[in-house]
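Undergrad: just coords:
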């Protein structure tokens, strides 16, 4: 059964690196990938753009292709966006379909600080998005949990609903939403960092151009 992979984030705004890693993960896993914007991320400041604007940006960015999709359930649910709640919902809907939670290497290393983190392995596989040749630094509790779960071949995730961890080497793109917000707030035009479709509607980027940010450009 073709897996369902989830890439969460604030997408504030959605940028090229988000799309690139989602696309590569879809190819490596032979999976449907859904981008899932968070309502209230528990471990970071609230987004600059409201939920309606972020969804509009995602719809514009994903238009015209059939590999990546959008899932807005965390916005509809409201409140803190705990990943285990989302995966529990998806598991109830998808039955025994393999589900893969996609996490960047840094986010994965911090997994033991997440709400009910060990339960995540029962609800889904985890695909760790890593740079080719990147160093691995996992805390002891995480390394112990992963030891018996790690597989080398992404195709092995097709055989069961959850429980495995696979590293997915994706092309590193050093693009940050923080930098993009600073550029927009400074009146700059970050072409080639954002999907072209976001420039077609000035209202999509207006929240960032109007927002006074503490980040300073170098």
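TA: That came in fine, so what should we check first? The structure presented is a predicted model; accordingly, all values stated were derived computationally and were not measured. Residues are numbered from 1 along each chain as shown.
Undergrad: CA only for contacts and neighbour counts going forward, please
TA: Fine.
Undergrad: Now do the SS call for residue 145.
TA: Under DSSP: H, G, I helix; E, B strand; the rest coil, residue 145 falls in the helix class.
Undergrad: Spit out the contact partners of it.
TA: With contact taken as C-alpha atoms under 8 Å, 6 or more residues apart in numbering, residue 145 is in contact with residue 118.
Undergrad: cool, and residue 2?
TA: Each residue near residue 2 by C-alpha under 8 Å, 6+ apart is listed here: 30, 31, 32, 97, 98, 158.
Undergrad: ok, which pair from those residues is furthest apart?
TA: Greatest spatial distance among the contacts of residue 2 (C-alpha to C-alpha): 30 and 97, at 13.3 Å.
Undergrad: Identify the contacts common to the two.
TA: With C-alpha under 8 Å, 6+ apart as the test, residue 30 and residue 97 both reach 2, 3.
Undergrad: and the contacts of residue 2 as TSV, adding distance to residue 60 and secondary structure?
TA: What follows is the contacts of residue 2, written out as TSV (distance: C-alpha to C-alpha, whole Å; DSSP: H, G, I helix; E, B strand; the rest coil):
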residue	distance to residue 60	secondary structure
30	24	coil
31	22	coil
32	19	strand
97	28	coil
98	28	coil
158	31	helix
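Undergrad: so which of those would you say is closest to residue 114?
TA: Nearest to residue 114 out of those is residue 98 (C-alpha to C-alpha; 21.8 Å).
Undergrad: burial of the closest residue in space to that closest one that isn't next to it in sequence, as a residue count?
TA: Once flanking residues are discounted, residue 98 sits nearest to residue 161: 3.9 Å by C-alpha to C-alpha, 6 or more residues apart in numbering. Neighbour count for residue 161, taken as other C-alpha atoms under 10 Å: 22.
Undergrad: And here is the other one:
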């Protein structure tokens, strides 16, 4: 009898702060790929983005509050414990060691991050360790760079079943059902100017943000 291999995703980001778009995408990603677990990982020092103005510890705390008891989602703080930039290849190496050589390991990312994938640290290594799943947006019309085109050549698959036929190496472009148009930038701007963020964040995240006075917010 063939052994059923774990299906696990890494969903990283600054989560600055985590909002309903992040959380809903993680839930729909898990459903679409039949995943056992989605590790949501706040980056301590994202190599290709500005360092967030809010501490990694606070971003992890808000992520834990946002996830709550949602089945299959895990707030994973491992990148906060490492020194230096938060390289996805290092995180995938750890996850691969934990789940085994035959586990179906996925790195999920948004379209904007995907367009810069060839600039990441050790991009070829990412495909050796995992599949890449791009959570597409309705307006994803940007052309691919030559370097990115070369990196992903021959890796495209069309379905989740095709992707999960092997442990790593594939690329799936996935249109999630909801695709909520929420951005962390907009949330931060609203908080800084005293405008409402109700229904952009979970109630627990909103309460904690206000209590801590993060992003220029306050509880009055």
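TA: Okay, I see it. Predicted, not measured: the structure shown is a model, and the values here were computed from it.
Undergrad: and the equivalent of the residue nearest to residue 98 of the first structure over in the second structure, what is it in contact with?
TA: Counting by TM-score structural alignment, residue 161 of the first structure corresponds to residue 167 in the second structure. Shown in contact with residue 167 of the second structure (C-alpha under 8 Å, 6+ apart): 101, 102, 103, 104, 105, 130, 131.
Undergrad: Mind doing that once more with 10 Å?
TA: Residue 167 of the second structure sits next to 5-7, 96, 100-106, 127-131 when contact means C-alpha atoms under 10 Å, 6 or more residues apart in numbering.
Undergrad: the strands in the second structure, which residues?
TA: 7-13, 37-42, 73-75, 104-110, 131-135, 171-174 (DSSP state E).
Undergrad: would a markdown table of those with distance to residue 206 of the second structure and mean neighbour count be doable?
TA: What follows is the strands of the second structure, written out as a markdown table (distance: least, C-alpha to C-alpha, whole Å; neighbours: other C-alpha atoms under 10 Å):
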| stretch | distance to residue 206 of the second structure | mean neighbour count |
| --- | --- | --- |
| strand 7-13 | 19 | 23 |
| strand 37-42 | 18 | 23 |
| strand 73-75 | 17 | 20 |
| strand 104-110 | 24 | 24 |
| strand 131-135 | 25 | 23 |
| strand 171-174 | 29 | 20 |
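Undergrad: So the residue mapped onto residue 25 of the first structure from the second structure versus residue 136 of the second structure, what's the distance?
TA: When the second structure is aligned by TM-score structural alignment, residue 25 of the first structure is paired with residue 29. From residue 29 of the second structure over to residue 136 of the second structure the distance is 11 Å, taken as C-alpha to C-alpha, to the nearest Å.
Undergrad: in the longest helix seen in the second structure, what's buried?
TA: For the second structure, the helix that runs over the most residues, judged by DSSP state H, is helix 20-33. Residues 20, 21, 22, 23, 24, 25, 26, 27, 28, 29, 30, 33 are the ones in helix 20-33 of the second structure that count as buried (16 or more other C-alpha atoms under 10 Å).
Undergrad: so who does the fifth one touch?
TA: When you say that, I think you mean residue 24 of the second structure. Shown in contact with residue 24 of the second structure (C-alpha under 10 Å, 6+ apart): 30, 67, 176, 177, 178, 179, 180.
Undergrad: Go through those residues and give me the one with the most neighbours.
TA: Highest count within the contacts of residue 24 of the second structure by other C-alpha under 10 Å belongs to residue 67, 23 neighbours.
Undergrad: Let me know whether that residue touches residue 25 as I believe.
TA: No - in this structure residue 67 of the second structure lies outside contact range of residue 25 using C-alpha atoms under 10 Å: 12.0 Å.
Undergrad: what about stretch 174-193 of the second structure, distance to the chain center?
TA: 14 Å (C-alpha atoms, centre = their mean, to the nearest Å).
Undergrad: just stretch 117-133 of the first structure next, same as before
TA: From the chain centre to the centre of stretch 117-133 of the first structure is a distance of 12 Å (C-alpha atoms, centre = their mean).
Undergrad: Over to stretch 105-117 of the first structure?
TA: Relative to its parent chain, stretch 105-117 of the first structure has a centroid offset of 14 Å by C-alpha atoms, centre = their mean.
Undergrad: returning to that earlier point: shared neighbours of residue 29 and residue 136 of the second structure, anything?
TA: 174, 175, 176.
Undergrad: Now do the same contact list for the nearest residue to the first one once chain neighbours are set aside.
TA: Read it as residue 174 of the second structure. Distances taken as C-alpha to C-alpha, 6+ apart put residue 135 closest to residue 174 of the second structure, at 5.1 Å, once the chain neighbours are dropped. With contact taken as C-alpha under 10 Å, 6+ apart, residue 135 of the second structure is in contact with 25-26, 29, 108-114, 172-176, 179.
Undergrad: Which one of those residues is nearest to residue 201 of the second structure?
TA: Of those, the one sitting nearest to residue 201 of the second structure (C-alpha to C-alpha) turns out to be residue 25, at 13.4 Å.
Undergrad: and the aligned partner of residue 90 of the second structure in the first structure, what does it touch?
TA: Under the alignment (TM-score structural alignment), residue 90 of the second structure pairs with residue 85 in the first structure. Neighbour list for residue 85 of the first structure: 74, 91, 115, 116, 120, 123 [criterion: C-alpha under 10 Å, 6+ apart].
Undergrad: List only buried entries from these.
TA: Among those, those classed as buried by 16+ other C-alpha under 10 Å are 74, 91, 120, 123.
Undergrad: which among those residues gets closest to residue 198 of the first structure?
TA: residue 74 (22.5 Å).
Undergrad: what's the distance between the closest residue to residue 17 of the first structure other than its chain neighbours and residue 132 of the first structure?
TA: Ranked by C-alpha to C-alpha, 6+ apart and with sequence neighbours excluded, the top spatial neighbour of residue 17 of the first structure is residue 173, at 5.8 Å. Relative to residue 132 of the first structure, residue 173 of the first structure is positioned 12 Å away (C-alpha to C-alpha).
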